[in-house]
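[1] Structure of the sequence below:
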Amino acid sequence: MIDEKLESLGIRLPIPPKPAGSYIPIVISGNLAFVSGQIPMQDGKVAYTGKVPTERTLEDAKSAARICAINILAQLKANLGNLDRISKIIRVSGFVNSAIDFTEHPKIINAASDLFFEIFGEKGKHSRIAVGVSSLPLNSTVEIDMIVEFTSG
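    This next block holds a predicted model:
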């Protein structure tokens, strides 16, 4: 079902990006999957770098958040085998590389949250944080991590 939903939205999951450091992309504990922070990697490169709004627009940052969300789904599919196993998105944490006086972080992370709602419906409703930070790995514009509950498969 989720694969069909992704297809209807024109979303093709990429090969999951490799970690940029000494960590693993997902930790499974019981029926929870903790997805490590994903940045907007596309074709092996960071698609969006720089601070919002001085180097990147709000729209650029929303696009970056959407790519992060898609990369999270790619990591989950690679590790769970099937996205239909996701029974609940528990928590989304979004970090925006932003100028000190920028305060519209929620609008940016909404791009990821809205995508999760669209794909998973009620199961996609989650708790969340959306914060601004002074820098992110590889000068990425956005980084997002997530915790999901899943069923045995």
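[2] contacts and neighbour counts: CA atoms only from here.
    Will do.
[3] Which elements pack onto the longest strand seen in the chain?
    The single longest strand within the chain, with elements called by DSSP state E, is strand 86-97. Judged by 3 or more C-alpha pairs under 8 Å, 6 or more residues apart in numbering; DSSP states H and E, strand 86-97 is in contact with helix 105-120, strand 127-133, strand 142-150.
[4] and residue 72, what does it touch?
    Residue 72 makes contact with 35, 38, 145-146, according to C-alpha atoms under 8 Å, 6 or more residues apart in numbering.
[5] Confirm that it sits in a strand.
    No. According to DSSP: H, G, I helix; E, B strand; the rest coil, residue 72 belongs to no strand; its state is helix.
[6] Checking the residue at the greatest distance from the centre of the chain next. Helix, strand or coil?
    Most distant residue from the mean C-alpha position of the chain: residue 101, 24.1 Å away (C-alpha atoms, centre = their mean). Here residue 101 is coil, with the state taken from three-state DSSP.
[7] Another for comparison:
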Amino acid sequence: MIEEKLVQLNITLPTPPKPAGSYIPVVTSGNLAFVSGQIPMHDGKVLFTGKVPSDKSIEEAQSAARLCAINLLAQLKANLGSLDRITKIVRVSGFVNCMPDFAEHPKIINAASDLFYDIFGEKGKHSRIAVGVSSLPLNSTVEIDMTVEFS
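    Now for the predicted structure:
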């Protein structure tokens, strides 16, 4: 069970963050769930802001990506009722707020990808993009969205 795995990894899913714009957090179509981009928010506050590497280190950005992943899972649990319904993580898209010459985006988004694998095993392997951008909502350091298959 995924809940047991979360306990083993010392992860507590938060109440999912409310949308910061005119969208809904999760849309389902058939057996796919599309989760809107999540930023490193906790208790209504963005915990990681600024650009990599000038304002945030790679390690701090990795922590931001991990928090984004946890928020994605919180949105899915709220929508699906149980993370055990997830049969495959299909796609992860990671965006890093960074300086123009920064090129280590994969290192940052790996923190989310690795967490999904740690939780879901083979079902957590996914296709992915990891790109740098000039800015993100609320000046967050990272934003990640995902698509999952569920039963």
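[8] picking up where we left off before, the contacts of residue 72 of structure 1: which two are farthest apart?
    Using C-alpha to C-alpha, those span at most 9.1 Å, a distance reached by 38 and 146.
[9] So those two - more neighbours on which side?
    Set residue 38 of structure 1 next to residue 146 and count neighbours by other C-alpha atoms under 10 Å: residue 38 wins out with 28 against 24.
[10] from memory that one sits against residue 68, does it?
    Yes. Using C-alpha atoms under 8 Å, residue 38 of structure 1 is in contact with residue 68, at 5.4 Å.
[11] what do the two both touch?
    Common neighbours of residue 38 of structure 1 and residue 68 (C-alpha under 8 Å, 6+ apart) are 143-144.
[12] In structure 2, which residue is most central in space?
    Closest-to-mean residue, structure 2, C-alpha atoms, centre = their mean: residue 69 / 2.8 Å.
[13] what does it align to in structure 1?
    Using TM-score structural alignment, the equivalent of residue 69 of structure 2 in structure 1 is residue 69.
[14] Apart from its neighbours in sequence, what residue is nearest that match?
    Nearest non-adjacent residue to residue 69 of structure 1, counting by C-alpha to C-alpha, 6 or more residues apart in numbering: residue 112, 5.3 Å away.
[15] Give the aligned equivalent of the one you found in structure 2.
    Using TM-score structural alignment, the partner of residue 112 of structure 1 in structure 2 is residue 112.
[16] how far away is its match from residue 126 of structure 2?
    11 Å (C-alpha to C-alpha, to the nearest Å).
[17] ditto for residue 24 of structure 2
    In terms of C-alpha to C-alpha, residue 24 of structure 2 sits 23 Å off from residue 126 of structure 2.
[18] One more: residue 118 of structure 2?
    13 Å.
[19] just to revisit the earlier point, quick one: which of the helices and strands packed on strand 86-97 of structure 1 is nearest residue 42 of structure 1?
    Among these, if distance is taken as C-alpha to C-alpha, the winner is strand 142-150, at 13.3 Å.
[20] quick one: the match of residue 112 of structure 1 and residue 46 of structure 2, what's the gap?
    Relative to residue 46 of structure 2, and taking C-alpha to C-alpha, residue 112 of structure 2 is found at 17 Å.
[21] Look at those two and report which has more neighbours.
    Counted by other C-alpha under 10 Å, residue 112 of structure 2 and residue 46 do not tie: residue 112 has more neighbours, with 24 against 16.
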